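K.L.:
what shape does this take:
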Amino acid sequence: MTLAARLAPRLPARPVNVATDLLYPRFEPELARLADFCPRGGTAVDVGGWYGPWTRRLARRADRVVTVEPVPHLARRLRATSPPNVEVLQAAATDHHGTATLWLPHGGRGDRGVSSLVRREVHRSAVDVSCLALDELQLRGLTLVKVDVDGSEAAVLRGAEETLRRERPALFVELEQRIQPVGPVLSYLSALGYTGWVRPARRWLPLASFDLAGHQARTAHVAEHGLLRRSLAPHRRYVNSVLFLPSGGRPGSG
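P.N.:
Prediction:
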């Protein structure tokens, strides 16, 4: 377990939120570039809210934020600390309604942010959680869907297909070849008319010109570092998220 995951549950919510909001844009620099792909107003969705760095930043731009977080104590914490324009749903987003098995890492709490509906070696225990498809929410005026679910990205997107076809929001999706092959998600979103973009340094690049799987293979050791270590050494990038825009769109052109 990383240092941040050990400390966060023991500290009051406010200092944890402040520290997370300060560090996370260094850990995931795209968060500091929201203006490039998330217009003001409308509704934004944060699938996999964790301690809320994306939720709180989105709440400054969107009129409404819907955060989907399956880990019970994290969902409760988000409800208690999020701005008034945030709705927190304690559930796992997938492609069906009902219940699902959420796999948790050592310690059984989910504070590391690697809980998933897809089991892998890091997981040691499980809990049954409610699940839903984003299409059930009948969201309108949707500007952005951020997805961080450690392996079940394809199911989240399938469960949102009707919404994606109708609303055409930007998508910011964590994809890691070491967890699940990225090809099926890329093919699925291409068929829906989306084009991928990444920001490995100071500018956005078309995903088509960036070897995502090769980059991740070369920098996989960085992925094992925790939030604090990666935030304090941001020059060691491990790009594990892709921005998808409707074909023809470019980051920063809105």
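K.L.:
contacts and neighbour counts: CA atoms only from here.
P.N.:
OK.
K.L.:
grab the nearest non-local neighbour of L31.
P.N.:
Leaving out its chain neighbours, the residue that sits closest to L31 by Cα to Cα, 6 or more residues apart in numbering is P25, at 5.3 Å.
K.L.:
SS state for that neighbour?
P.N.:
helix (DSSP: H, G, I helix; E, B strand; the rest coil).
K.L.:
that one is in contact with A32, isn't it?
P.N.:
Yes: applying Cα atoms under 8 Å, one finds P25 in contact with A32, separated by 5.4 Å.
K.L.:
against which helices or strands is the helix or strand A19 falls within packed?
P.N.:
Here A19, judged by DSSP states H and E, is contained in helix 13-27. Helix 13-27 sits against helix 53-59, helix 72-81, helix 227-232, with contacts defined as 3 or more Cα pairs under 8 Å, 6 or more residues apart in numbering; DSSP states H and E.
K.L.:
ok, 6 Å please
P.N.:
helix 227-232 (3 or more Cα pairs under 6 Å, 6 or more residues apart in numbering; DSSP states H and E).
K.L.:
which elements pack onto the helix it packs on?
P.N.:
helix 13-27.
K.L.:
got a list of contacts for the helix it packs on?
P.N.:
L31, A32, P53, R230, S231 (Cα atoms under 6 Å, 6 or more residues apart in numbering).
K.L.:
thinking again about what came up before, and the residue nearest to L31, how many neighbours?
P.N.:
By other Cα atoms under 10 Å, the residues close to P25 number 18.
K.L.:
excluding chain neighbours, what is closest to G141?
P.N.:
G42 (5.0 Å).
K.L.:
I have a second one here; can you model it like the first so I can compare?
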Amino acid sequence: MDMQHATQGGDLVDHRLTPIRYGISTALPQDNAVARSLMRYGEWMEQELDLLGSFVQEGETVLEFGGEFGAHALWLSRAVGERGSVHIAEPHRLNLQRACANLALNGITNAYTHAAWLGEQGGSIELLPQGGEVQQMRSISVDSLGLEALHLLKVNIPGSLSSVLAGADETLRQHRPTLYLRLGPAVEQAVQDVRTLKERGYRCWSHLPYLYNPDNYNGQEENMFPGWVHQNLVAVPVESRLQFERLREV
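P.N.:
All right, here's what the predicted structure looks like:
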């Protein structure tokens, strides 16, 4: 699907729309794994959604930290339906703009975006350069969102769990959501994250989704991510009946 080209600052701008598994996406810069996967395969981390699809239900509320161009929000919005809602907190300005554009292009009306880092309420955080600029982004807490319900907290930014939990005491106490997160590369931090969740009354299972899905939407056989796998964790309250028999409990 093509739209007209225009010039901006003398440069040619490509306004193509790309079909992906759960709708359409704006043309994305090929500067990270998410963008490359969406452009080549028409999807991103489909094995994560395979797991989430086993327990996310219609009418639920989801909070996602790290928008990733709305790649998973498009699926989540369908999964929870009109009676549910999806909140996306994205600290990087350009990523947030892409996510908002894709949500709008696909007519998503049950998603809400927040330009913020999830941590303790107030103040700001300095983010690593993106697009040649250092960004100062406000920090808000999960609790400050005042969500009437929360069934799933999905943390896409590796190593950020401690920051997210620093402002989520009341929400976790009141709503007891399931958590799905990407662990950081440091073993010590991953061990600490598991310990912290267990101290808060959660059971944890390891999930190792590959970046490449052989059954990808575009039918591409070439694997751009050979051997690439995310070390993820799914955590549920100890009082929940939800279990994952095919995963290893940690």
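K.L.:
what is the nearest of the contacts of helix 13-27 of the first structure to T219 of the first structure?
P.N.:
R230 (12.0 Å; Cα to Cα).
K.L.:
so who does the closest one touch?
P.N.:
F27 are the contacts of R230 of the first structure under Cα under 6 Å, 6+ apart.
K.L.:
and L102 of the first structure, what's its match in the second structure?
P.N.:
Matched by TM-score structural alignment, L102 of the first structure corresponds to L127 in the second structure.
K.L.:
got the buried residues for stretch 53-64 of the second structure?
P.N.:
Across stretch 53-64 of the second structure, burial judged by 16 or more other Cα atoms under 10 Å covers V56, Q57, E58, E60, T61, V62, L63, E64.
K.L.:
mean deviation of the helix or strand encompassing V185 of the first structure from the second structure?
P.N.:
V185 of the first structure is part of helix 183-191 when elements are defined by DSSP H and E. Compared with the second structure after fitting, helix 183-191 of the first structure deviates on average by 1.3 Å (mean Cα distance after the TM-score superposition for the first structure).
K.L.:
which residues of the second structure does that helix align to?
P.N.:
Going by TM-score structural alignment: helix 183-191 of the first structure matches residues 191-199.
K.L.:
hmm, back to that, onto which residues of the second structure does whichever helix or strand comes after the helix holding A19 of the first structure map?
P.N.:
Toward the C-terminal end, the helix or strand that comes next after helix 13-27 of the first structure (DSSP H and E) is strand 43-47. Mapped onto the second structure using TM-score structural alignment, strand 43-47 of the first structure covers residues 61-65.
K.L.:
run through who's touching the matching stretch.
P.N.:
Under Cα under 6 Å, 6+ apart, the answer for stretch 61-65 of the second structure is 84-89, 150-156.
K.L.:
can you give me the neighbour number for E199 of the second structure?
P.N.:
Applying other Cα under 10 Å, we find 10 residues neighbouring E199 of the second structure.
K.L.:
what range does stretch 137-144 of the second structure cover in the first structure?
P.N.:
Under the alignment (TM-score structural alignment), stretch 137-144 of the second structure falls on residues 129-136 in the first structure.
K.L.:
show the end-to-end separation of the matching stretch, please.
P.N.:
Length of stretch 129-136 of the first structure, first residue to last, Cα to Cα, to the nearest Å: 17 Å.
K.L.:
closest to N95 of the second structure among the buried residues of stretch 53-64 of the second structure?
P.N.:
Nearest to N95 of the second structure out of the buried residues of stretch 53-64 of the second structure is E64 (Cα to Cα; 13.5 Å).
K.L.:
buried set for the helix holding A19 of the first structure?
P.N.:
V16, N17, T20, D21, L23, Y24, P25, R26, F27.
K.L.:
stretch 67-86 of the second structure too?
P.N.:
67-81, 84-86.
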